[in-house]
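Undergrad: just a sequence and a predicted model for now, questions to come.
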Amino acid sequence: MAIPTYPAKNNLSPLSSMKADHLALRVPDFNASRDWFIEKFDFRVIHQWPFGDLKLAYLAPAADDNFLIELIGGTLNTPRTKHADLSASLGEGGSHHICFAVEDTKKTLEELRSRGVKVVAEPFVVDDINCLLAFVSDPWDNLFELSQKI
């Protein structure tokens, strides 16, 4: 079953200029996390700056200038909960994962695995959205979904 057709856009809304720009990701080790995104996901550093005791950067995927991750690095008072598997992670509130649309989930996962990226969930089909999904994580247990339309 495919996702139904989207409702018509509401261009008359006073908020119609609102569009996704970036997602902020808080990590304990700025340099290691920035380097992980560069080495594992081929992300590009768009801009980097300090903010008090924190270090920040905008990171963009290899060939996409329309979505950024704002990396915020510095000491964490409350570390992220570590989960044994994907199902266990679904019981926690708040942001869960970042999804990246890919042309081929299996090939992308194979490449990430060759780069030492931790695989959390092997490819599986979700018929309700007509997608082949897989999940990986960074060393700080942030989850990333790979999604292929099928």
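TA: Everything's here; your move. What you are looking at is a predicted structure, and each value in this text was computed from that prediction instead of being measured.

Undergrad: please make it C-alpha for all contacts and neighbour counts, starting now.
TA: Fine.

Undergrad: so where do the helices sit in this structure?
TA: 30-41, 86-89, 105-114 (DSSP state H).

Undergrad: I'd like those written out as CSV, with distance to Ala57 and mean neighbour count added.
TA: Shown next, in CSV, are the helices of the chain (distance: least, CA to CA, whole Å; neighbours: other CA atoms under 10 Å):
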stretch, distance to Ala57, mean neighbour count
helix 30-41, 8, 17
helix 86-89, 27, 12
helix 105-114, 22, 16
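
Undergrad: hold the first one in mind and look at this next one:
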Amino acid sequence: MSPPLFQALHHVALICSDYERSKHFYSEVLGFRIIHEVYRADRASHKLDLEISPTQHLELFSFPSPPARPTRPEACGLRHLAFAVQDIEKTLAELRARGVESEEVRVDPVTGQRFTFFRDPDDLPIELYEQDIR
């Protein structure tokens, strides 16, 4: 078998409906560090680069009147974002203190790992997946 072509996932790009609201959510509520921000006047579009970890980024875009997601969560395309956390209860307590509501914690019947979901300002499902990431 030949070696993998790819080393890691570098970034995920999201299009938001309200740039300032989503910028606040991802940078202030979730705590992702802002790397770079630009307004592209020719497209009437913002682009915000956020650091999840030193090797993983999130790109947040805004465009005038983006179409809504057709259905959820089984629409073709991105189903959800998933973030690894070491302690799901501690992470949920911090998110609740920041005004973020989540579903109940469940256990994956295949892996035995605990997980839950919450939603971003555009109703995009975000998963917390508990695993030892040390």
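TA: Yes, it's here. Keep in mind that what you see is a predicted model, and the values were worked out from it rather than measured.

Undergrad: got CSV for the helices of the first structure, with distance to Leu133 of the first structure too?
TA: Listed next are those as CSV, based on distance: least, CA to CA, whole Å:
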stretch, distance to Leu133 of the first structure
helix 30-41, 17
helix 86-89, 12
helix 105-114, 7
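
Undergrad: what sits against Lys47 of the second structure?
TA: For Lys47 of the second structure, the contacting residues are Glu37, Val38, Tyr39, Arg40, Glu59, Leu60, Phe61, Ser62, by CA atoms under 8 Å, 6 or more residues apart in numbering.

Undergrad: contact partners for the last one?
TA: Ser62 of the second structure makes contact with Ile15, Cys16, Ser17, Asp18, Tyr19, Ser45, His46, Lys47, according to CA under 8 Å, 6+ apart.

Undergrad: let's see that with 7 Å instead.
TA: By CA atoms under 7 Å, 6 or more residues apart in numbering, the contact set of Ser62 of the second structure is Ile15, Cys16, Ser17, Tyr19, Ser45, His46, Lys47.

Undergrad: which two among those are spaced furthest apart?
TA: Spatially, the most separated pair among the contacts of Ser62 of the second structure is Ser17 and Lys47, at 12.7 Å (CA to CA).

Undergrad: just to revisit the earlier point, looking at the contacts of Ser62 of the second structure, state which has the most neighbours.
TA: Greatest neighbour count in the contacts of Ser62 of the second structure, by other CA atoms under 10 Å, goes to Cys16: 24 neighbours.

Undergrad: which residues touch that residue?
TA: Ser22, Leu60, Phe61, Ser62, Asp122.

Undergrad: what residue lies at the spatial centre of the first structure?
TA: Taking CA atoms, centre = their mean as the criterion, Ile98 is the residue nearest the geometric centre of the first structure, at 2.7 Å.

Undergrad: find the nearest non-adjacent residue to Val102 of the first structure, please.
TA: Among residues not flanking Val102 of the first structure along the chain, Gln148 sits closest, at 5.3 Å (CA to CA, 6 or more residues apart in numbering).

Undergrad: the second structure: which residue goes with that neighbour?
TA: Counting by TM-score structural alignment, Gln148 of the first structure lines up with Glu130 in the second structure.
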